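[1] here is a sequence with its predicted model. Questions after.
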Amino acid sequence: MFPEAWEFHVAPHLNSGIKALIQNHGEAFDAFSNALLQLLLWIQSALSAVPWWGYILLIAAISWFSIRKVLPTLVLSLLPVIIGVFGLWGLAIETLAIVITSVVISLALGIPLGVLMAEVKTVGVIIRPILDAMQTMPSFVYLIPAMMLFGLGKVPAILATVIYALPPVIRLTCLGIELVPKSVQEAALAYGATRWQLLKEVRLPLAMPSIMAGVNQTTMMALSMVVIASMIGARGLGQEVLMAINRINVGRGFESGLSIVIMAIVIDRITQGLAKKWDPVKKP
């Protein structure tokens, strides 16, 4: 047995720190929660205002723009109809609103951090261990601080999803910028480009395929948190899966799970197509 005299627990200190944080800055957390909830409700209302056939046409247009193939465009456009046939269209819109909100926040934080990591090596040394911890931490753990600070509901679910989905876009943005050929950068500098011009006109455009791959991975990871986030009141399709598990309802779980898979396939194929479309070196 491990000696009890050597044991040291950080849990009491973390719990007391969280309680002090809530007591001293509770109003700030409430204001942030309300602002995030308003953003989510605005996105969800905008998504709900679009008729179901509007999504079919929108998916068809984006798929054709990114893929330029008839059969994949047709398949991707018709797959969401299955969600409506299952009677889960409204829940799918709720899920989509949570995913979009989480991805927007993740990209707004992740892309600048990835650029900063590539530009300032010290920042990379500091952030990489944090990203390692974020990616190896069990996803359920993210629900605990989010729930303690913001209670139950969609806001803590969004924050937990952001933490879980943030690392890929940071890493791939940094990687894409670092892999820009040195010869291209030296040529731009030889023509008198400043450091900002080099980043804006050369490094970021050439890193765009890697950045788009980061967007794809972040979106997929956000969607994968749907079921887990439903445990703290995120609702949507994840709630259907959770209820099916609790009631051992295989059919209900299959329908809701297949609906999540359909959303993932459509989003994945479209973002992959856009990544190839924006590749300045190799066009599809």
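    Arrived safely, thanks for sending.

[2] from here on, just use CA atoms for contacts and neighbour counts.
    Fine.

[3] list the buried ones in the longest helix that the chain contains?
    Secondary structure of the chain per DSSP state H: the longest helix is helix 11-48. By neighbour count on 16 or more other C-alpha atoms under 10 Å, the buried set for helix 11-48 is I22, S33, L36, L37, L40, L41, I43, Q44, L47.

[4] the residue lying closest to the first one once chain neighbours are set aside: neighbour count?
    Among residues not flanking I22 along the chain, L149 sits closest, at 6.6 Å (C-alpha to C-alpha, 6 or more residues apart in numbering). By the measure other C-alpha atoms under 10 Å, the count of residues near L149 is 18.

[5] now find how far off-centre whichever strand or helix holds Q197 is within its chain.
    Assigned by DSSP states H and E, Q197 belongs to helix 195-197. Relative to the centre of its chain, helix 195-197 is centred 29 Å away, using C-alpha atoms, centre = their mean, to the nearest Å.

[6] circling back: can you name the next helix or strand after the longest helix of the chain?
    That would be, after helix 11-48 and using DSSP H and E, helix 52-67.

[7] one more structure, for comparison:
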Amino acid sequence: MVIIINNIIELLTTKIPLGNWVENLVNFLINNFSGPLNGFSSFIESIVGGVESVLAFSHPLVFIAIFALIAWKLKGKKMAVFVALGLGLVLNLEMWDPLITTLASIITSVLVALVIGIPVGIIKAHNKWVDLITRPILDFMQTIPPFVYLIPALMFFGLGNVSGVIATVVFAIAPPIRLTYLGIQQVDEELEEAGHAFGANWWQILFKIELPGAMPSIMMGINQCIMLSLSMVVIAAMIGAGGLGKPVLRSLNVVDIGLGFEAGLGVVIIAMVLDRMFGRDS
């Protein structure tokens, strides 16, 4: 009995080499899949560069006017005035170029997260096994500190905007998955039964009953995805991502309060603009 207890104590006090296992796995993936990883990195980089080129194509004042017009159509005159004044302040503070880089990274991250997240949420709502498998994974993704995402992104894709986008996607993808799943689960079963009664197939029920009924929840997921992407702006700057996070990080290194406030204000303004335009009512 004493021997068994001693063995148990020795087993419990022996450290599991989890870190070594993870490091070996990462090294294996890098050594054997460097080609696909480089190709994927180039693909993401081309998307970010393309979006940034489109955003930077016109004069800043033209961009502000277009954005204000979109805000007017979506949310009204007050929102248009707020967008014009907020983006005008960013331009005046000479933070326009970092703002464009930040917007390009956010747009790319959100698009990738939604292209993956919404279909996964739909499958999750229709398949119990997928639901069981993804539930602990999503719990893990939403509770782990965001700084941890930077480590594998940096090792797989190196310094730069691509690593920042990948880390942001992993950090922000959980809300679209979960809120799409929740929205479909909350659709009235009687509506689905009526669709089946009229001979609708699975695709017709999905696109004409489930997705329209789940749209408020899906839009909330999109809004949360945008906000989480913005929250990674400064953190992603630690691995070489550009944008407004870069001057914030530089201000911390040199204790430049003014620079940090100006760049931080730019992050706040773009966050408020995107939240009001594509989220809650202003």
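    Structure's in. What do you need? Quick caveat: nothing in here was measured; it's all calculated off a predicted structure.

[8] would you pull the TM-score for this pair?
    Overlay of the two chains. TM-score (TM-score structural alignment, normalised by the length of the second structure): 0.93; 273 aligned residues with a C-alpha RMSD of 1.6 Å.

[9] quick revisit: residues in the second structure aligned with the helix holding Q197 of the first structure?
    Matched against the second structure by TM-score structural alignment, helix 195-197 of the first structure falls on residues 202-204.

[10] mean per-residue distance, that stretch versus the first structure.
    For stretch 202-204 of the second structure, the mean deviation from the first structure after alignment is 1.4 Å (mean C-alpha distance after the TM-score superposition for the first structure).

[11] return the distance of I47 of the second structure relative to I107 of the second structure.
    10 Å (C-alpha to C-alpha, to the nearest Å).

[12] surely L79 of the first structure is in contact with I262?
    Yes - checked against C-alpha atoms under 8 Å, the pair L79 of the first structure and I262 is within contact range at 6.5 Å.

[13] thinking again about what came up before, let me have the buried residues of helix 11-48 of the first structure in a markdown table, adding distance to T122 of the first structure as columns.
    Below are the buried residues of helix 11-48 of the first structure laid out as a markdown table (distance: C-alpha to C-alpha, whole Å):
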| residue | distance to T122 of the first structure |
| --- | --- |
| I22 | 32 |
| S33 | 32 |
| L36 | 32 |
| L37 | 35 |
| L40 | 35 |
| L41 | 39 |
| I43 | 37 |
| Q44 | 40 |
| L47 | 41 |
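
[14] quick check: the farthest pair among these?
    I22 and L47 (33.4 Å; C-alpha to C-alpha).

[15] tell me the residue in the first structure aligned with L74 of the second structure.
    Correspondence of L74 of the second structure to the first structure, assessed by TM-score structural alignment: S66.

[16] work out for me the element A157 of the first structure sits within.
    Going by DSSP H and E, A157 of the first structure is part of helix 154-178.

[17] by how much does that helix deviate from the second structure on average?
    Looks like 0.6 Å for helix 154-178 of the first structure (mean C-alpha distance after the TM-score superposition for the first structure).

[18] quick one: buried residues of that helix?
    Under the neighbour-count criterion of 16+ other C-alpha under 10 Å, helix 154-178 of the first structure has 154-178 buried.

[19] same deal with stretch 78-87 of the first structure?
    Buried residues in stretch 78-87 of the first structure (16+ other C-alpha under 10 Å): L78, L79, P80, V81, I83.

[20] not counting sequence-adjacent ones, nearest residue to the residue opposite L89 of the second structure in the first structure once aligned?
    Here L89 of the second structure is matched to I82 in the first structure, going by TM-score structural alignment. Once flanking residues are discounted, I82 of the first structure sits nearest to S259: 7.5 Å by C-alpha to C-alpha, 6+ apart.

[21] again with L223 of the first structure
    Spatial nearest neighbour of L223 of the first structure, chain neighbours left out: V99 (6.1 Å); criterion: C-alpha to C-alpha, 6+ apart.
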